[in-house]
Every structure is written in C-alpha cells, then in structure tokens.
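1. I'll drop the sequence and a predicted model, then ask my questions.
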Amino acid sequence: MDDLILLEGVEKVFDVRRRAGLLRRERHQVRAVDGIGFRVPRGEMVGYIGPNGAGKSTTIKMLTGILTPSAGRLRVAGIDPSRDRSRLARRIGVVFGQRTTLWWDLPLRDSYGLVRRMYRVPDARYRANLERCVELLDLGELLDVPVRQLSLGQRMRGDIAAALLHDPEVLYLDEPTIGLDVVSKAKVREFLRDVNAERGMTVLLTTHDLTDIEQLCKRVMVIDHGRLVYDGGLDGLHAKGESERTLVVDLEREFPPITGVPGARVVRVEGPRQWLAFAATHSAAPVVAAVAERYPLVDLSVREPDIEQVIATMYADRSAL
C-alpha cells in the first residue's frame, strides 16, 4: 500500500518579537513543529489530536502548502506542497470548522457552481458528486439558501460537500463537527465513513471531540509541544494512558465492597450496585466470571474508558517530566 502522505523530520520555526522594555523588543524563536515524521497510506482515516497550541493546525497548513517547513521532507500524493501548491490543490480537499470556503452571500447551489469552475470538474462528474453529497448530507432543502442564513451545522455540511466535488484523494478535516448538534454530528460521521469506504479517500481528522476519533478512526496520532508522542491504535492509546474499563454489577441485595477479583478493584458502591475498575487492555470475561462465582448477580454492564481522560493523563505525565 503506497503512502499518500509522508513527513520525515519536519520542523516549523516562527520568529516572534516580544517586548523587553519600554522601547526594546527581543526576537525569540517558537518551534511549533519539532521533527515530526509519519506516513499515511492511501485510503486510511487517521485522527490527529492534541491540546491547543500543540502544532496540529501548523502541520495541516504545511500539508496544504500554506506554510513552508523550516526543515525536513514533506510529500502529499508525491507532491511537495510548498513548491507546487496549485497542482496539489486539485488532489486535496480541506474543511476548517472555524472558517467557511463558501461564498457568504450566495446560495449553496451557486457556491458549488463556482467550485466546479475553479477545479474544472466535468459536468457529469460534478452532477453525480453533488447528487451524492446532497443525498447523504441532507442538503436538498438548503441549495437555494444563502450561506449567511445557514446554521452552523448546515454550513458545515455544506463545506464538506464543497470539499468533495472535485474528487480529492486526500481530505483534511480541521474540527469538522465543532458546534454541531447531536443529529448533525451523526450525519457528518456517517457520511465520512461512507466516503472513506466507497472512494478509498485518505482522511486526516483533527478534532477536540474525541467521539469523532472513536467512531471514525482505527489509528490515532497524538501531538504535544510540536512532537509526536503516540502513533497507533486506540487500544494502544488506552495502554499508554493506563486507562480503565468499568464493570457495573447489580447484586440481589447490599453487600460489602467486592473483594478477591484478580485485576479489579471496587471504586464505588451504591446499595446493591457496585462499580469495579480494571485495565482497559484486559478482557472483562475473567472479572465477570469471578464476581458471578461468588455473588448473586442480577444484572451487569461494561463501560468503556473515556478517551479524553486518557489523553489528558498523557499530557499531565509529560508536563511532570
């Protein structure tokens, strides 16, 4: 499988002037990205996450050619983004959750027509792509509405459609579900899954809504202070963050806190209900079996760990170093 996105030792350093007195300013260097390297094969959907100021948006801007790396090697679809930004633009789609690429005073339909002309999309392909996006993103009643009159959720769905009309090979999504309601988020996620499966489109997703990552991505990369601190599956992320799953058991009557269950401990008791925590990387079956063997069970459920807390723990551990 070929790599559609390739970064090797990529750095981005900004010169910043800070006040150092009444009339004097000192020049400082800020290293926004510090030697990042990774590969994304064609057709993979990857989550790229980190705290504010970690270097996520800087990385995306270098991948699209908006910024030029200070050092290192970067290729997207075999193209150096900073050297051939125009040629690359025809092969990528970009959605920024905080900014629209649509024309504010034009109806969606007219905005899409301008996108078709900009990318010189053949009529047949344009009509097919537009019809598919309108159907899956529920845009039919919005095509004749000016962009300025759309809600945030409607505009976001409109932006995603615009980014896909020219059949890009790579799609960059920067906070695509920010500010959306539950229904809109579900529609966007379902659409992205379908596009990735049907077209084999490579997707790099940056988000603070970690449910996006859990529902869309098998691989996640975590960046902190400009450095890649994790690259792997969600299971490995849970192991690195030492996260825990929770077994919630309902007993026939009240009991003292459950003991003697290897690898598990009681973290909460409310009447006949008890909560037992155990490592997220371990199976729940032995814990359930041990409880059922010694206590009269009425009901049980297993709660998965909160990935947001996992990542927060990772950041806290690094800050303490």
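-> Structure's in. What do you need?
2. For the rest of this, base every contact and every neighbour count on C-alpha atoms.
-> Fine.
3. those strands in the chain, which residues are they?
-> All strands of the chain, identified by DSSP state E, fall at 3-19, 25-41, 45-49, 71-76, 92-96, 170-174, 202-206, 219-224, 227-233, 244-251, 264-270, 273-279, 297-303.
4. Now render those strands as JSON lines, adding distance to residue 164.
-> What follows is the strands of the chain, written out as JSON lines (distance: least, CA to CA, whole Å):
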{"stretch": "strand 3-19", "distance to residue 164": "17"}
{"stretch": "strand 25-41", "distance to residue 164": "19"}
{"stretch": "strand 45-49", "distance to residue 164": "15"}
{"stretch": "strand 71-76", "distance to residue 164": "17"}
{"stretch": "strand 92-96", "distance to residue 164": "6"}
{"stretch": "strand 170-174", "distance to residue 164": "8"}
{"stretch": "strand 202-206", "distance to residue 164": "12"}
{"stretch": "strand 219-224", "distance to residue 164": "23"}
{"stretch": "strand 227-233", "distance to residue 164": "27"}
{"stretch": "strand 244-251", "distance to residue 164": "38"}
{"stretch": "strand 264-270", "distance to residue 164": "48"}
{"stretch": "strand 273-279", "distance to residue 164": "41"}
{"stretch": "strand 297-303", "distance to residue 164": "36"}
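5. Looking at these, which is nearest to residue 152?
-> strand 92-96 (12.3 Å; CA to CA).
6. Off-centre distance for the closest one?
-> Relative to its chain's centre, strand 92-96 lies at 13 Å (CA atoms, centre = their mean, to the nearest Å).
7. Can you tell me what sits against that strand?
-> For strand 92-96, the surrounding residues in contact (CA atoms under 8 Å, 6 or more residues apart in numbering) are 64, 101, 159-160, 163-164, 168-176.
8. if we go to 10 Å?
-> Contacts of strand 92-96 with the rest of the structure, by CA atoms under 10 Å, 6 or more residues apart in numbering, involve 57, 60, 63-64, 76-77, 101, 156-157, 159-178, 201-206.
9. this is the other structure I want to compare:
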Amino acid sequence: MTADEDGDRPVVIEVEGATKTFVQRRRVTRRGLRRERLDVHAVRDVSFTVRAGEMVGYLGPNGAGKSTTIKMPIGILTPTTGRLRVAGLDPARQRLALARRIGVVFGQRSTLWWDLPLRDSFELVRHLYRVPADRYRANLDRFVDLLDLGPFLATPVRQLSLGQRMRGDLTAAFLHDPAIVYLDEPTIGLDVVSKAAVRSFLAETNREHGTTIMLTTHDTADIEQLCRRVLVIDHGRLGFDGDLATLRDRLGGDRMLIVDLPGPVPPVSVTTPGARVVRVDGPRQWLSFPATASAAPLIAEVAARYPVVDLSIREPAIEDVITRLYTSGPIPTARQPTTPTDHSNASAVGEP
C-alpha cells in the first residue's frame, strides 16, 4: 500500500495523548509502619493513528508499555488522560458494540473452550457474535484450508499442540469478519512450520479482506515479513512511528555486500568510502558499508577489479536496529500525526 493509498483510507484507530498511570501501595517502615502511594506511569502521552487496511507492528522491550497501550483501544483499560476512538467508537464507553467489530489474540492465553472439540468452540464463537450460518460456513471453510485445521477439528482444545491451538485462536478471532484485529505475540513458542502458516494466513487475510491488524511481538521476523509500518515504544513513550526502512536508515548500522569469487583470495581491496572487508570464508567475502550509502559504487569497484561469480546485499538485521533504538533513546518520529477526517463504521488480557 502506497502513502497516497494510505491517505485515501479512513482512520479506524485514533489514540491522542493517551496516558495510563497505575497506583501501587507499598509498605514502608520509616516513621512507623504505613503504606506509601506510588504512581507507575505505564504509558505517557502516546499518540498515533491507524488507517483501514494497515498492518502495523508494535515493538518494545518487556515493560515498555506495549500491552497497556493495546488494552486501551480494545476497551480493557481506560486511559488516565487522553482520547481514543476505534471504528468510530469510544472503547471504554462502548465496549460491547466495539467487541463485535474487533478480534483479539493473545499468544499466551486462549479464548477457546478447553474441554470442547475445536469445532464446538467455533460454534460457540458463532453464536456469541451472531454470525449468520452461511457466512460462518464460508469463513470456517476458508480458515480450515488456509490454516490446515481439518485433521484436528474434532480434537478437544486441551489435547492440541501449541501451534494447533494458536491456529484455532486465530480462526476464532477472525470468524466474525472483524474490521480490526489485535495480535499480541501470536507466534510465541511456535515451531518454524507453524510460524510460517500463521504469517501466511495473516498476510493473505490483510491483503484479500483489508483487515486492519496491529501486531505486538518480540519476534522481529514477524515484523519484517508482515509489516511495512512500525511503532516502537520504550519506557511508556513512543520513540518511532514510520516505515521499517526509515527506521533502519535513521539508526545507521551497516549493510553487507556478499561477494562470491572463483576461488579463495586475500581480502579484496576497495577504496569506496566506509567499505571494508569484515569476513573471508574461502571464495566468499563479506564487505560492510554504511546503511545510508548506495551500494552501486562499491559493486562497480569490486566488479571492475575482481572476477565476480555472484554477489548479494544483506540489509541490517532488524534485531540490531531495534536494540540500537532502545539503547540510544527516543528519536524524532518519522510520521506526522494524522488529523482524522473520516471514521469507518466498521476479547482479552495482558500485562502493563
């Protein structure tokens, strides 16, 4: 989706100046035994908007405020200060109406019925959301195919593997055709095959049905494969909002030119500014160069001096980029807040 296409879509999630403060009381022995009030600021003045059809990654270290931020537009938590609108509704005051328009998946908790066969859990979801029978059958058939649910539809949820249960939770969250889906660690603990199935399902659902998805995860591969836009929060403050490529550019780091030669040779000699050989393994050599620089001059120099068999470029690892952001402090946001002009009329828990 291009920037112009983004601008043509209605805003479906609007968070403006959201702050969430929790009150804790602890015992202190100073001047006698008493309780002292302690204000914990989980989220501080967070603002962002999400347009219909976006798939947005939400990143941050443990305790950064990710889950607290996600719970406010779901309606589980009420902001201490600030304004939220989701699908044209106030999440805290119109939670029941909003629940029919959203889906939620928390990777470490299940919304399925533990002792029922998976198919019966889906039937209960159908009745809870009052999904028409024909639409339910069509959706379920599609999800069974996309997520390969057929072999264990008759299996009680408690007997499912983690990967099977997660595919069941995803189906339950999407069965009623929600306009917006919040996913908190949807691939946690899954094997490679299950992760691939979940990612493929999310990408296709977003692409084919325009479902807006907010994805919170510690697995940066989820972000790289699914999300063009990322929000990064740390210590309760939004440190970045923009394209993944822009995040890489702003935080620097190195790209890698991997060169395959006909045979082993000493480290190649180059004069391109900032370029250097960092590894040699037989006929293959790795040359790092600044992430903000064009690869063309370095490629041209290497090709002119050496008989190149093959070469490729590796972008900075997103894990390294995020780590640099956490340790360097907030950087200016890459995206200006959007002033909403339209709203589309388009269940769960976690920790602060």
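-> Structure received. Everything numeric in this text was worked out from a predicted model, so none of it was measured.
10. got CSV for the strands of structure 1, with distance to residue 106 of structure 1 and mean neighbour count too?
-> Formatted as CSV, those follow (distance: least, CA to CA, whole Å; neighbours: other CA atoms under 10 Å):
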stretch, distance to residue 106 of structure 1, mean neighbour count
strand 3-19, 34, 16
strand 25-41, 36, 16
strand 45-49, 32, 25
strand 71-76, 32, 18
strand 92-96, 19, 22
strand 170-174, 23, 23
strand 202-206, 28, 25
strand 219-224, 37, 22
strand 227-233, 41, 17
strand 244-251, 49, 21
strand 264-270, 56, 15
strand 273-279, 53, 21
strand 297-303, 47, 14
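11. closest one to residue 143 of structure 1 among these?
-> Proximity of the strands of structure 1 to residue 143 of structure 1 was assessed by CA to CA; the nearest stretch is strand 92-96, lying at 18.7 Å.
12. tell me the angle of that closest one relative to strand 71-76?
-> 110 degrees (axes from the mean of the first three to the mean of the last three CA atoms, to 10 degrees).
13. average distance between strand 92-96 of structure 1 and structure 2?
-> Superposing on structure 2 and averaging over aligned pairs (mean CA distance after the TM-score superposition for structure 1), strand 92-96 of structure 1 comes out at 0.2 Å.
14. try stretch 31-41 of structure 1
-> Taken against structure 2, stretch 31-41 of structure 1 registers an average deviation of 0.4 Å after superposition, with mean CA distance after the TM-score superposition for structure 1.
15. Give the aligned range of that stretch in structure 2.
-> Mapping stretch 31-41 of structure 1 onto structure 2 (TM-score structural alignment) gives residues 41-51.
16. And the matching stretch, how far out from the chain middle?
-> Stretch 41-51 of structure 2 sits 15 Å away from the centroid of its parent chain (CA atoms, centre = their mean).
17. and if you look at stretch 79-89 of structure 1?
-> Put simply, stretch 79-89 of structure 1 sits 24 Å off its chain's centre (CA atoms, centre = their mean).
18. so that stretch matches what in structure 2?
-> Using TM-score structural alignment, stretch 79-89 of structure 1 lines up with residues 89-99 of structure 2.
19. which one is residue 69 of structure 2 nearest to, not counting chain neighbours?
-> Once flanking residues are discounted, residue 69 of structure 2 sits nearest to residue 43: 6.9 Å by CA to CA, 6 or more residues apart in numbering.
20. Tell me who's in contact with that neighbour.
-> 17-22, 64-69, 79-80, 233-238, 352.
21. so how far is residue 207 of structure 2 from it?
-> With distances taken as CA to CA, to the nearest Å, residue 43 of structure 2 is found 31 Å from residue 207 of structure 2.
22. go on, residue 292 of structure 2?
-> As defined by CA to CA, residue 292 of structure 2 lies at a distance of 30 Å from residue 207 of structure 2.
23. Equivalent analysis for residue 175 of structure 2, please.
-> 17 Å.
24. what does residue 6 of structure 2 give?
-> To residue 207 of structure 2, residue 6 of structure 2 is 14 Å away according to CA to CA.
25. ok, back up a step: name the residues of the match of stretch 79-89 of structure 1 that are buried.
-> By neighbour count with 16 or more other CA atoms under 10 Å, stretch 89-99 of structure 2 contains the buried residues 89-92, 95, 98-99.
26. now these in CSV, with distance to residue 154 of structure 2?
-> What follows is the buried residues of stretch 89-99 of structure 2, written out as CSV (distance: CA to CA, whole Å):
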residue, distance to residue 154 of structure 2
89, 38
90, 39
91, 36
92, 37
95, 33
98, 31
99, 27
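27. Tell me the one of the residues you listed nearest residue 59 of structure 2?
-> For the buried residues of stretch 89-99 of structure 2, the nearest to residue 59 of structure 2 is residue 91 (22.2 Å; CA to CA).
28. wait, the closest one sits on residue 84?
-> Yes: counting by CA atoms under 10 Å, residue 91 of structure 2 touches residue 84, with 7.0 Å between them.
29. Grab the nearest non-local neighbour of residue 233 of structure 2.
-> Spatially, and ignoring its direct neighbours in sequence, residue 233 of structure 2 is nearest to residue 60 (5.1 Å; CA to CA, 6+ apart).
30. ok, which stretches of structure 2 are helices?
-> With DSSP state H, the ranges of helices along structure 2 come out as 3-8, 66-74, 95-99, 118-129, 133-147, 162-174, 192-209, 220-226, 244-250, 296-305, 318-328.
31. Out of those, which is closest to residue 270 of structure 2?
-> With distances scored as CA to CA, the stretch of those nearest to residue 270 of structure 2 is helix 296-305 (6.9 Å).
32. relative to strand 254-260, how tilted is the closest one?
-> Angle, helix 296-305 of structure 2 to strand 254-260, by the same axes, to 10 degrees: 20 degrees.
33. Would you mind getting the average deviation of helix 296-305 of structure 2 from structure 1?
-> Here helix 296-305 of structure 2, set against structure 1 after superposition, deviates by a mean of 1.5 Å using mean CA distance after the TM-score superposition for structure 1.
34. Where does that helix end up in structure 1?
-> The aligned range for helix 296-305 of structure 2 in structure 1 is 285-294, by TM-score structural alignment.
35. next one: stretch 216-224 of structure 2
-> Counting by TM-score structural alignment, stretch 216-224 of structure 2 lines up with residues 206-214 of structure 1.
36. Run the chain-centre distance for that stretch.
-> Relative to its chain's centre, stretch 206-214 of structure 1 lies at 4 Å (CA atoms, centre = their mean).
37. do the same with stretch 30-44 of structure 1
-> 14 Å.
38. cool, and stretch 214-222 of structure 1?
-> 7 Å.
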